[in-house]
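# A predicted structure for the sequence below; I have some questions about it.
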Amino acid sequence: MKRIKKFENIRWEFLGYRLVVMVFILALANCTDFVEVDPPKNIMVSQTVFEDASTVESAMADLYFSMRESGMVSGNYGFTTRMGIYSDELDYYGFDVQLVELYQNQVLPANTEVQTWWSEAYTVIYGANAIIEGVESSSVLEEADRNRFKGQALFVRGLMHYDLVSVFGDVPYVTTTDYRVNSAVSRLPEVQVLERIESDLLMAVELMGNSDIDNMERTVPDHFVAKALLARLYGYMGKWDKAEDMATDLMSVFDLEEELGNVFLKGSGETIWQLSHGELPGNTQEAVQLIIPLIPGQSFAMTDGLLAAFEDGDLRRTEWVDSISDAENTLTLYYPYKYKARFNATESLEYSIQFRLAEQFLIRSEARAHQGNLVGALADLNEVRNRAGLVDVVVHTEGELLEAILGERRIELFTEQGHRWFDLKRTGRAAVALGALKPSWEDTDLLLPVPEGELQANPNLLPQNQGY
């Protein structure tokens, strides 16, 4: 049992007592400046917000802004770096105590990174619920607008709960803005949370299926994005027939980028959904955090194990990895170079990609393998390999094929939203992969602790996860 270290911390009360008031002005869909007011605690904003589609678009834009800038999805606290050091993708060279705990698999319940994930996720969920309630009660919005906004909010609610259940296990599934309900919620068993996510996403697909919006930059969630998350969810749940169906739908619409150098540009044809930078040029936090500007001074670098996993001739090794050496050439560190613009002055060429088609190829490959369709599984796997300049893989059994797929996921999806960690966890390989690498590894590290402050504010969230 890990010893619980207590220290004085700002207490974030669960939801109802930590409502972020979002009042929206008439603006462009990606505007992020909003005026603060003080409505009743269980009311998000005046119903006037839901009398015009442009103000609801601004409300949704605020949710995307929050997801981009903080929390698990992207930004400074995203899964990419945090679960990268928690697993075997990234080494950590910094001195932040909270990140050292993650790197050494010694996370304490008072860890402020974990607290931020929990509180920011439920803040976004609160906002999504407020939009759902607002558009449902609006008598002014056209039906098509009500459907697409509700579908987008349901997707956001499903995504945030998916991220939460992935790292915390049993969590509350929050579907209201009523603080009296939210301040006393209990954690649901993981299987029930997954079922509710599925229900929200299926409804989102239905509501957004006929939506006709300008989404050329793929910055607004639509029914394709909801299907992408469903495919990922069904793989997590082991519902392989449904995972295959969702991935197939997407593969009939999107195409893999032929050139690896174009995959992470904002105009990539394989992008299903990405988070933009709003009206002003900006950088992806992935580039800001992962590109090493100098030695010393770096925080993250690729592990030897990840570098060794690349096959000879893999073009991803040359296109998506770069290095830097110290002045004496005595030390060389390698870093992810998928996003290449650390500084932007005039135009953002890269957005933070959340879902892209290559993942769907690998989801369908794994789904087909589990269903005994080895020929189809190999075809999907080799499509991704061939783009990287590799020859077709040769396997003889289903077990060998599944190992090859997981190995391909490690390389294709490295340092993207913690895919490597979640693959190790869902396939039961975490202990084998990390046990020898991480001296402090324990089997209970498959889940992170529920933040200490949340348990104190709401005892209904007890018991704490095992090991903490």
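Nice, I can see it. Numbering: from 1, shown residues only.
# alpha carbons only for contacts and neighbour counts from here, please
Noted.
# Would you quantify the distance from the residue with the largest distance to the centre of the chain to Asp322?
The C-alpha centroid of the chain is most remote from Glu328, which lies 38.6 Å away (CA atoms, centre = their mean). Using CA to CA, to the nearest Å, we find Glu328 at a distance of 18 Å from Asp322.
# And for Glu136?
49 Å.
# and if you look at Ile132?
Taking CA to CA as the measure, Ile132 falls 44 Å from Asp322.
# Spatially central residue for the chain, please.
Val73 (4.1 Å).
# Included below, for side-by-side comparison, is a second structure:
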Amino acid sequence: MKKIFSFNNIKTLLAVLLLCMGSAACKKLIEIPNPVDRLTPKDVFKDSAGAVLAIEGVYLNFGYYELSQGAIFNGVMTMQTGLLSDELLTSSADNTFVDFANNTLRSDNNAVASVWSSAYTNLYVVNACIEGINNSTGISEKNKQQFIGELKVVRAFYYFNLINVFGPVPLIKGTDFRVNATIPRTPVNEVYQQIVADLTEARQLLQPAYPTTGRERPNLHTATALLAKVYLYQQNWSGAETMAKEVLGAGIYNLETDLNNVFVAGSKEAIWQLSTIKSQLYQTVEANDVIPMFPFMIPKYYLSTHLLDAFESKDQRKTKWTAVSTMDIDGVLTDFYYPFKYKNNTAAATPREDYMVFRLGEQYLILAEALARQGKLGEAQPYLTEVRVRSGLDEITPATQPAFLNAIMKERRTELFCEWSNRWFDLKRNGTVNEVIGAIKPEWQSTDALYPIPLGERRLNTFLEQNPGYTE
């Protein structure tokens, strides 16, 4: 975690400056007249304007509109876990990608290291912002509540993803590099406790209205949507039910009737959607990385037959959310389907697509599952039906709880494919990863369910133990 520990409290601003370089929104930070070596958190967070610019550094570091090998927020993990699971295959000969597809990851895999380092680099800045805002005397209480609330949503989301790919990870909430440098891995249940605490506090601090135009910065319902998902993963079915019902009852979100509109800017379905208007070359990294440059090219990432076979014949999600490139392979025309939820691979394409983090379709399925897990099949039925009918499918009425849960998992597979690692995480939380992946990948081992802890991080922090199944 070298990047994290290279700053101390006095140089918090430097972290923010580095994250904001090149961003028009952050250039005012550079104009502060004091010499850099005399700037302190008090200078940065002396008022709300400075705090907003610092928070901009957090969002800039998401990297969601920049090609980056490992930033959680730019779709990299979607592709990585899609390859690990049964969603994606790759035409790349680069071992970085092949190792994911073959479930043969090593602790020196650069992409794995980038996921870890990019997350902890930004977590440092999140923690620095929380400390600076809490200690500020020049920021109004109302603004403090909004700033702290949204930062705790961001921190919770980072840790949610980290524990679901790495297992136990260091739980770092401060900015003292001397303390952080020797923190061992924290048990998953303790990290979940912190995630729930952060989201519970965020729900107390945030308002239903979004703080800016669009839905880029979290509001109350963003925190609630993530908490619904967290409770689902913790098997807190009643908690997941309560949270998801609250989001659905907010009255400001609706399922898009046209599937082509789900991922466009201003989608009625969006709960948290990151604006791509700043991007100069393309809109989303996913579209740029997935859509072939020419229609006769094999896509870098393409859908497995296992996923394609999961779609029913009338499913409009296959029609509108996948595309196909046809190649002549040894005299045989072969179709390569690829994800097409994001269709714009140029910056000027219209309608503009913003990057979706949370959306209402997922909340419908969270609520359906939470109810079904409690045996409330009749209550769950309408939410499953809504998602199916929107996709052009008929209503189904599974008679038993196991059949109903299987139907929900199938619906999650086809509704949420290649979105935020949902399929990979579902296989693991349901205990089916060994059965499903072991049947299609001969090199699969149960220990492949977790990423290795990056070798470089273990050399920096000798208190980090390696996951089982990895030699270094």
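Alright, I've got the coordinates. Only a predicted model underlies this, so the values are computations on that prediction, with no experimental measurement involved.
# Which strand or helix spans the aligned residue in structure 1 for Tyr364 of structure 2?
Here Tyr364 of structure 2 is matched to Phe361 in structure 1, going by TM-score structural alignment. Here Phe361 of structure 1, judged by DSSP states H and E, is contained in helix 357-370.
# isn't the residue nearest to the centre of structure 1 right up against Phe79?
Yes. Counting by CA atoms under 8 Å, Phe79 is a contact partner of Val73 of structure 1 at 6.5 Å.
# Now for these two: what residues contact both?
Residues touching both Val73 of structure 1 and Phe79 by CA atoms under 8 Å, 6 or more residues apart in numbering: Gln417.
# list the contacts for the match of Tyr364 of structure 2?
Counting by CA under 8 Å, 6+ apart, the residues that Phe361 of structure 1 touches are Ala247, Met251, Asp380, Leu381, Glu383, Val384.
# From Tyr335 of structure 1, how far off is the residue farthest from the centre of structure 1?
With the distance defined as CA to CA, Glu328 of structure 1 ends up 19 Å from Tyr335 of structure 1.
# repeat for Ser70 of structure 1
22 Å.
# can you check Asp380 of structure 1 too?
Taking CA to CA, one finds Asp380 of structure 1 at 28 Å from Tyr335 of structure 1.
# now do Ala27 of structure 1
38 Å.
# Which one's more surrounded, the two?
A count of neighbours by other CA atoms under 10 Å puts Tyr335 above the other of Ala27 of structure 1 and Tyr335, at 21 against 17.
# State the three-state secondary structure for the more buried one.
strand (DSSP: H, G, I helix; E, B strand; the rest coil).
# doesn't Pro293 make contact with it?
No. Here Tyr335 of structure 1 does not reach Pro293: they are 10.3 Å apart, not a contact under CA under 8 Å.
# Need the counterpart of Asp99 of structure 2 in structure 1.
Alignment note (TM-score structural alignment): Asp99 of structure 2 maps to Glu101 of structure 1.
# show me the contacts for its match.
Going by CA under 8 Å, 6+ apart, Glu101 of structure 1 touches Val107, Leu108.
# Secondary structure element holding Val225 of structure 1?
Per DSSP H and E: Val225 of structure 1 is located in helix 223-237.
# start and end residues in structure 2 for that helix, please.
So helix 223-237 of structure 1 sits over residues 220-234 in structure 2, by TM-score structural alignment.
# buried residues in the helix holding Val225 of structure 1?
For helix 223-237 of structure 1, the neighbour count (16 or more other CA atoms under 10 Å) marks 223-236 as buried.
# how big's the offset between it and structure 2?
By mean CA distance after the TM-score superposition for structure 1, the fitted helix 223-237 of structure 1 averages 0.8 Å away from its aligned residues in structure 2.
# buried ones in stretch 338-347 of structure 2?
For stretch 338-347 of structure 2, the neighbour count (16+ other CA under 10 Å) marks Tyr338, Pro339, Phe340, Lys341, Tyr342, Lys343, Asn344, Asn345, Thr346, Ala347 as buried.
# what lines up against the last one once you look at structure 1?
In structure 1, the residue matched to Ala347 of structure 2 (TM-score structural alignment) is Asn344.
# Who are the contact partners of its match?
Pro281, Gly282, Asn283.
# how about 10 Å then?
Taking CA atoms under 10 Å, 6 or more residues apart in numbering as the criterion, Asn344 of structure 1 is in contact with Pro281, Gly282, Asn283, Thr284, Glu350.
# ok, the residues you listed in structure 2, which still hold?
Among these, the contacts conserved in structure 2 (both residues aligned by TM-score structural alignment, their matches' CA atoms under 10 Å) are Pro281, Gly282, Asn283, Thr284, Glu350.
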